[in-house]
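A.B. asks: sequence? don't have it. structure:
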């Protein structure tokens, strides 16, 4: 399926998205005044983040992994959500004044390689470890995971060809608890991509339950693995899934970060008592990182041991949407 299918889509002007756009526009003058530098997102001991500092709000920045609270290089490029790997970044950003959005594929120096219109309000983004596939989730109705009144849309793009690998997971064959399953209320979000670009993990919701699913792009199949797993993120060694777990199975009560061992399907709840509504990222095989909001606009990135020990530590102040540049 060629990219022309993407370019024929008209993005929806949602009220929730309009609020995001207006808040971003309110910071535009401050951000334009910020000193911009050439930013390199090639592999190295650095973190790419979206800045939430007043003087560079929304702009992409890189910090040294050895000193993430220190000086940052700020780019002229701005996004609502970002992720990067192997010198490729996906940037979800506004595309005009009416709360329409686009997907931009960026290169090693954040130069635009291609862009596409997207349906809905940007929410999650990931890049495969080889930089070939990019994936995103957008809200097409609603703007929150915690009330059950929402619908999402997933896309997966092959950046080497411009082809859509997936423009919806709803036509994949789903097995729930080992049996074929179909329902009108099936809804997917939060894709994470495995090594080799064939296998993926995501969240599926149906009948009031939320599951981790493992999928196969070639076979166009997905199967449930575990319940109460949202927004999965595969560890660098491919053995574990970091995720947010609804408290008592109820998203209204908030979420706690956790890690699932894929061999045993045994979860470990991590040492964070605040609600984490993010697609948790991996800093390394032993440490996860995630954003927590201080108010409507300002966020910080925190880190936490992935084995359930320790305590949360402030990693990057005034930042969100982190990616370790590997």
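C.D. replies: Received, thanks. Bear in mind the structure is a predicted one, so any value in this text is a computation, not a measurement. Residues are numbered from 1 along each chain as shown.
A.B. asks: Could you use CA atoms for every contact and neighbour count after this?
C.D. replies: Will do.
A.B. asks: Point me to the helix or strand that includes residue 76.
C.D. replies: Here residue 76 sits within strand 72-78, counting by DSSP states H and E.
A.B. asks: same deal with residue 30?
C.D. replies: Assigned by DSSP H and E, residue 30 falls in helix 28-33.
A.B. asks: Report the buried residues of that helix.
C.D. replies: When burial is assessed from 16 or more other CA atoms under 10 Å, helix 28-33 yields the following buried residues: 28, 31.
A.B. asks: Report the distance from it to the chain centre.
C.D. replies: Taking CA atoms, centre = their mean, to the nearest Å, one finds the center of helix 28-33 at 25 Å from the center of the full chain.
A.B. asks: Validate this expectation: residue 82 resides in a helix.
C.D. replies: No. Counting by DSSP: H, G, I helix; E, B strand; the rest coil, residue 82 falls outside a helix, being strand.
A.B. asks: any idea what sits nearest it, other than its immediate chain neighbours?
C.D. replies: residue 91 (4.7 Å; CA to CA, 6 or more residues apart in numbering).
A.B. asks: got it, and residue 30?
C.D. replies: Nearest one to residue 30, counting by CA to CA, 6+ apart, is residue 55 at 5.1 Å.
A.B. asks: Give me the residues contacting the helix ranked longest in the chain.
C.D. replies: Using DSSP state H to define each element, the chain has its longest helix at helix 15-26. The contact list for helix 15-26, computed with CA atoms under 8 Å, 6 or more residues apart in numbering, reads 57-58, 94, 97-100, 120-121, 142-143, 297.
A.B. asks: Quick check: ChimeraX command selecting the buried ones in those residues.
C.D. replies: This is the ChimeraX syntax for the buried subset of the contacts of helix 15-26, where burial follows 16+ other CA under 10 Å:
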select :57,58,94,98,99,100,120,121,142,143,297
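A.B. asks: check contacts around residue 137.
C.D. replies: Counted by CA under 8 Å, 6+ apart, residue 137 has contacts 122-125, 152-155, 189-191.
A.B. asks: Columns secondary structure, distance to residue 271 and neighbour count on top of those, output as JSON lines?
C.D. replies: What follows is those, written out as JSON lines (DSSP: H, G, I helix; E, B strand; the rest coil; distance: CA to CA, whole Å; neighbours: other CA atoms under 10 Å):
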{"residue": "122", "secondary structure": "strand", "distance to residue 271": "28", "neighbour count": "29"}
{"residue": "123", "secondary structure": "strand", "distance to residue 271": "25", "neighbour count": "21"}
{"residue": "124", "secondary structure": "strand", "distance to residue 271": "24", "neighbour count": "24"}
{"residue": "125", "secondary structure": "strand", "distance to residue 271": "25", "neighbour count": "27"}
{"residue": "152", "secondary structure": "strand", "distance to residue 271": "29", "neighbour count": "22"}
{"residue": "153", "secondary structure": "strand", "distance to residue 271": "31", "neighbour count": "24"}
{"residue": "154", "secondary structure": "strand", "distance to residue 271": "30", "neighbour count": "23"}
{"residue": "155", "secondary structure": "strand", "distance to residue 271": "32", "neighbour count": "21"}
{"residue": "189", "secondary structure": "strand", "distance to residue 271": "25", "neighbour count": "25"}
{"residue": "190", "secondary structure": "strand", "distance to residue 271": "22", "neighbour count": "27"}
{"residue": "191", "secondary structure": "strand", "distance to residue 271": "24", "neighbour count": "30"}
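A.B. asks: ok, structure two:
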């Protein structure tokens, strides 16, 4: 074989081996990328019809990466890890009751984002919307669906420190009367009226369309307060209680409590208060809970903790027994059928 022929054979061999190597590399890279996409995206989500009045489904904000992230999503009520149906309606905070929804969403502008509170009907169609003064943080609907509430940060972006300001609003969905700032309600602590410039109100939870509970902060302390829309009053009941959540039977409040010795950036533990005796019980969740818990039923609480997709939902018994368990991955702001 001539020298030229040998060179041609060698060149052909190199090209073949190179092609095999490149093909193998691309195949492996493709499989790795496919795996990474599956891991990054989390649970599978498909578009479909979502209704707020469907008792067969639980709703939450989907946190799985992909085209349906942040959309209100439905899963079978008895199988929360089941297939997700995305509504196409995006919310940063969400809650619903009796076919009425409240959605706090971002409005993307050329120069900056603004935020809006949107009241939804049972088909997730907009009924009314209200521009809000800051970043959404809490949202609730009364059990009868006739009153909605939301809280935004006007300044600051965390409850952990003291340099923040909130604004909480209520609206009656029958008359569309808006109470734009609950700080205008009369606050009473230990039987004395409080008039102070540092009052902040946040984290409403409803007993009915008129009565509610919330957090009030003033003078460096936080209080669980009972509110009355008709009387426009707030009455302090208990200290060191934030982001309350009323049990379905109206007898207990779940809330986050600052505990001594905790990290100042992660100071809260989840507690339950008996409203008749004012006795508080620590739950079995010993991690920092910066959320307004939801009662799944009369015995169990659901709340969010940081996860691979931003947030997972966890559950723990309300009576102080048991251990926390992960309920749903890649989810936030749940609403359970009643």
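C.D. replies: Ah, there it is. In this text, all values refer to a predicted model and were calculated from it rather than measured experimentally.
A.B. asks: mind putting the contacts of residue 137 of structure 1 in TSV, distance to residue 278 of structure 1 included?
C.D. replies: Compiled in TSV, these are given as follows (distance: CA to CA, whole Å):
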residue	distance to residue 278 of structure 1
122	13
123	9
124	8
125	11
152	15
153	17
154	16
155	18
189	12
190	10
191	13
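A.B. asks: returning to what we had before: show me what the residue nearest to residue 82 of structure 1 lines up with in structure 2.
C.D. replies: Alignment note (TM-score structural alignment): residue 91 of structure 1 maps to residue 103 of structure 2.
A.B. asks: Check the gap between its match and residue 65 of structure 2 for me.
C.D. replies: 20 Å (CA to CA, to the nearest Å).
A.B. asks: Neighbour count: those two, which is higher?
C.D. replies: For residue 103 of structure 2 and residue 65, the more surrounded residue by other CA atoms under 10 Å is residue 103, and the numbers stand at 26 against 20.
A.B. asks: got the contact list for the more buried one?
C.D. replies: Taking CA under 8 Å, 6+ apart, one finds 90-95, 117-120, 139 in contact with residue 103 of structure 2.
A.B. asks: rerun at 10 Å
C.D. replies: Going by CA atoms under 10 Å, 6 or more residues apart in numbering, residue 103 of structure 2 touches 72, 89-96, 116-120, 124, 126, 129, 136, 139-140, 150.
A.B. asks: which of those are buried?
C.D. replies: Neighbour counting over those (16+ other CA under 10 Å) leaves 72, 89-96, 116-120, 124, 136, 139-140, 150 as the buried ones.
A.B. asks: the strands in the stretch 101-250 of structure 2, which residues?
C.D. replies: Here the stretch 101-250 of structure 2 has its strands, by DSSP state E, counting those that start in this stretch, at 114-120, 126-132, 135-141, 147-155, 165-172, 178-179, 186-189, 192-194, 200-206, 211-218, 221-228, 233-239, 242-246.
A.B. asks: In JSON lines, list these along with distance to residue 265 of structure 2.
C.D. replies: Below are the strands of the stretch 101-250 of structure 2 laid out as JSON lines (distance: least, CA to CA, whole Å):
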{"stretch": "strand 114-120", "distance to residue 265 of structure 2": "26"}
{"stretch": "strand 126-132", "distance to residue 265 of structure 2": "27"}
{"stretch": "strand 135-141", "distance to residue 265 of structure 2": "17"}
{"stretch": "strand 147-155", "distance to residue 265 of structure 2": "17"}
{"stretch": "strand 165-172", "distance to residue 265 of structure 2": "17"}
{"stretch": "strand 178-179", "distance to residue 265 of structure 2": "32"}
{"stretch": "strand 186-189", "distance to residue 265 of structure 2": "27"}
{"stretch": "strand 192-194", "distance to residue 265 of structure 2": "28"}
{"stretch": "strand 200-206", "distance to residue 265 of structure 2": "19"}
{"stretch": "strand 211-218", "distance to residue 265 of structure 2": "18"}
{"stretch": "strand 221-228", "distance to residue 265 of structure 2": "17"}
{"stretch": "strand 233-239", "distance to residue 265 of structure 2": "20"}
{"stretch": "strand 242-246", "distance to residue 265 of structure 2": "15"}
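A.B. asks: if we compare the ones you listed, which one ends up closest to residue 58 of structure 2?
C.D. replies: Nearest to residue 58 of structure 2, of all these, is strand 135-141, at 15.5 Å by CA to CA.
A.B. asks: what range in structure 1 matches the closest one?
C.D. replies: Counting by TM-score structural alignment, strand 135-141 of structure 2 corresponds to residues 121-127.
A.B. asks: how close does that stretch sit to structure 2?
C.D. replies: When structure 2 is overlaid, stretch 121-127 of structure 1 sits 0.3 Å from its aligned residues on average, using mean CA distance after the TM-score superposition for structure 1.
A.B. asks: just how off-centre is that stretch within its chain?
C.D. replies: 4 Å.
A.B. asks: which residue lines up with residue 323 of structure 2 in structure 1?
C.D. replies: So residue 323 of structure 2 corresponds to residue 311, using TM-score structural alignment.
A.B. asks: right, and that match touches residue 274 too?
C.D. replies: No. Look at residue 311 of structure 1 against residue 274 with CA atoms under 10 Å: they stay out of range, at 11.6 Å.
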